[in-house]
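Q: Have a look at this fold, sequence not included:
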């Protein structure tokens, strides 16, 4: 695979900056006290610890079934060579992000010039929650599998697209948005026929997890039950927005409800761009973006949406197409500031997304 030097520079600057910011913040600023005071351990704060626990011992607690299995499986496999679960988790994230950027660049230049492509790559790399690509979270692997699926879809290599769609559907529930986009694109542009019928097997990763849950718990959709431990039971989408708006209207929202405010702003930002994508991008991109944003809106809380936006590459394509000089200056200033703050908060044990 051809590697692009400009992307290497962006990735190197991103990695060096986040390592420096996270270490300086960890060394000099207060911690939450919820996790170890070891800097290296902070790479698995919050959900990262659950991914590592599943990789080590399997599903030991009911709430862990909310985490899909493919990322822990890859961690466990790599650990046979590294002998360190945390190192494996972080390496998978970093390598996935690096190669994901390379594939995304190749995907973008199918439609746009190289200057716009690099602008899109930079918009993603320095998004306020991009530090998750540096941690033991599934974001990096999921991102790589998503862009591989779409790249092979766009280059008419449907068998490879299907293989990566199978893997992505076993990595996160949002992988079903990729599956839907793939099947819809094939149906609309070629029609499902005897030459491409295998795309219908793209949700096989999800179905394998459903079968596993049935054997373990007698409930094939137990991951939905497990989501309740994380305040993610199904509700009408407006409820999450309404609860957050109520928090915003309280007198002390900046101190006691700051996270929900950010969640609301990021949700509006992502949903707006996803809807706008139907005017400017291929239908498969727009369907993927819209369904990915819509899924977390069916829960009582908008928590984690700033992180969920990371793998939704179509919204970053739209950001790269912005021509306003003011917005092109304003966006980097705001995102770099938020990225620095969020990185320090996460590594110091505070909840971000």
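A: Sure, I can see it. This one's a predicted model, so the numbers in the text were calculated from it and none came from an experiment.

Q: C-alpha only now, for contacts and for neighbours.
A: Noted.

Q: Could you measure from the closest residue to residue 165 other than its chain neighbours over to residue 145?
A: The shortest distance from residue 165 to any non-neighbouring residue, by CA to CA, 6 or more residues apart in numbering, is to residue 202 (5.2 Å). Per CA to CA, to the nearest Å, residue 202 is found 12 Å from residue 145.

Q: what touches both of those two?
A: Contact criterion CA atoms under 8 Å, 6 or more residues apart in numbering; residues shared by residue 202 and residue 145: residue 165.

Q: ok, back up a step: burial count for the residue nearest to residue 165?
A: Look at residue 202: counted by other CA atoms under 10 Å, it has 26 neighbours.

Q: this is the other structure I want to compare:
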């Protein structure tokens, strides 16, 4: 009970801080420039201030439209189905009869999506804690939760995005696989693979766990593990079947990406050194005013933070179960 209270308290503090930062941004950042589609048809109808509906912007508006109308819009198939389906399924809120749903998204979808995303993230924190406790002390588990919450991009977990749902499913599937509930783990991994494309890599974690415990596996247990492994990619397979049946393209979720700018580079591949060189060049050659200089230093610090993570992974690669935690 103490642990649940601790996790819930951390979550509430984090959520309040996010709203405070969003509210403060109205006074610290120039006026919103309306540079992403559908904000006026999917977010403004909520009647909420922008520091609240801002947690549904960019990809969020596409998930809201999918929840209301399905895969009607061109290129919308690049967004995986589980998250918008859950918003639609759990949307028990009353609808606004004055809303023309041919143009606008009913506000109830926003409210449902925001509530679900935060509940999913709370679920992730619980499973992440339980997963850590299998190998580490209470102190390390609690500190890890704090580090997740203070991570610079943790605001995505409280937004209308798939991140919180995917992380909850991934953490839960690995936890149940490690506690020998292999079929349940496979089912959760299958749902994760229909939530985000990276869910297809969760079985790799299962294989690593099987390899590390290969000497203690019995035949019956091995059969259950095999079932869990076979279940894991089914979510993606089912989505690919749906795409082919309805749109004639198994890989439409990939082929739709250029519609959102994913194919805007003239090169087939961009290597990490090229990215680093480009940012160094911009940092050294662009004329700065006060705000842009601050933003550049901020991006630079985030970059150092981000690219140091692989070094941490490599240095601890040979510790027990480090690979599972890193991939989650």
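A: Sure, I can see it. Model, not experiment: these values are computed from the prediction.

Q: Please say which position in the second structure residue 126 of the first structure maps to.
A: Using TM-score structural alignment, the partner of residue 126 of the first structure in the second structure is residue 150.

Q: mind listing what's buried in the helix or strand hosting residue 291 of the first structure?
A: Under the criterion of DSSP states H and E, residue 291 of the first structure resides in helix 283-297. Residues of helix 283-297 of the first structure classed as buried: 283-294, 296-297 (neighbour count, 16 or more other CA atoms under 10 Å).

Q: packing partners for that helix?
A: Packed against helix 283-297 of the first structure, as judged by 3 or more CA pairs under 8 Å, 6 or more residues apart in numbering; DSSP states H and E, are the following elements: helix 175-189, helix 258-280, helix 313-320.

Q: ok, the closest residue to residue 312 of the first structure other than its chain neighbours to residue 296 of the first structure distance?
A: The shortest distance from residue 312 of the first structure to any non-neighbouring residue, by CA to CA, 6+ apart, is to residue 289 (5.8 Å). Counting by CA to CA, the gap from residue 289 of the first structure to residue 296 of the first structure is 12 Å.

Q: what's the answer for residue 264 of the first structure, then?
A: In terms of CA to CA, residue 264 of the first structure sits 12 Å off from residue 296 of the first structure.

Q: ditto for residue 255 of the first structure
A: In terms of CA to CA, residue 255 of the first structure sits 25 Å off from residue 296 of the first structure.

Q: The second structure: which residue goes with residue 159 of the first structure?
A: Residue 159 of the first structure maps onto residue 183 of the second structure when the alignment is built from TM-score structural alignment.

Q: So its match sits against residue 227, correct?
A: Yes: counting by CA atoms under 8 Å, residue 183 of the second structure does reach residue 227; the two are 6.3 Å apart.

Q: more neighbours, the two?
A: For residue 183 of the second structure versus residue 227, neighbours defined as other CA under 10 Å are more numerous around residue 183 (21 against 17).

Q: give me every residue that touches that one.
A: Residue 183 of the second structure neighbours (CA under 8 Å, 6+ apart): 224-225, 227-228, 231.

Q: which SSE is it in?
A: Counting by DSSP H and E, residue 183 of the second structure is part of helix 182-193.

Q: mean per-residue distance, that helix to the first structure?
A: With mean CA distance after the TM-score superposition for the first structure, helix 182-193 of the second structure departs from the first structure by a mean of 0.8 Å once superposed.

Q: and residue 224 of the first structure, what pairs with it in the second structure?
A: In the second structure, residue 224 of the first structure lands on residue 254 (TM-score structural alignment).

Q: For that match, give me its contacts.
A: For residue 254 of the second structure, counting by CA under 8 Å, 6+ apart, the contacting residues are residue 78.

Q: Quickly note the distance from it to residue 23 of the second structure.
A: From residue 254 of the second structure over to residue 23 of the second structure (counting by CA to CA), the distance is 36 Å.

Q: What's residue 49 of the first structure aligned with over in the second structure?
A: Checking with TM-score structural alignment, residue 49 of the first structure has residue 61 as its match.

Q: my guess is that match contacts residue 39, does it?
A: Yes: counting by CA under 8 Å, residue 61 of the second structure does reach residue 39; the two are 6.8 Å apart.

Q: With neighbour numbers in mind, choose between the two.
A: residue 61 (24 against 21).

Q: Now name the helix or strand holding the more buried one.
A: helix 59-69.

Q: Just give the nearest non-adjacent residue to residue 119 of the first structure, would you?
A: Nearest non-adjacent residue to residue 119 of the first structure (CA to CA, 6+ apart): residue 320, at 5.5 Å.

Q: The one you found: what's it in contact with?
A: Neighbours of residue 320 of the first structure in contact, by CA under 8 Å, 6+ apart: 116-117, 119-120, 123.

Q: circling back to that earlier point, figure out which of the helices and strands packed on helix 283-297 of the first structure is closest to residue 41 of the first structure.
A: Between residue 41 of the first structure and those, the tightest spacing by CA to CA is seen for helix 258-280, at 23.5 Å.

Q: Buried residues, that closest one. List them.
A: Neighbour-count burial for helix 258-280 of the first structure [16+ other CA under 10 Å]: 259-264, 266-267, 270-271, 273-274, 277-278.

Q: How far away from the center of its chain is it?
A: Distance, stretch centre to chain centre, for helix 258-280 of the first structure: 15 Å (CA atoms, centre = their mean, to the nearest Å).

Q: tilt between it and helix 313-320?
A: If you take axes from the mean of the first three to the mean of the last three CA atoms, to 10 degrees, helix 258-280 of the first structure sits at 80 degrees to helix 313-320.
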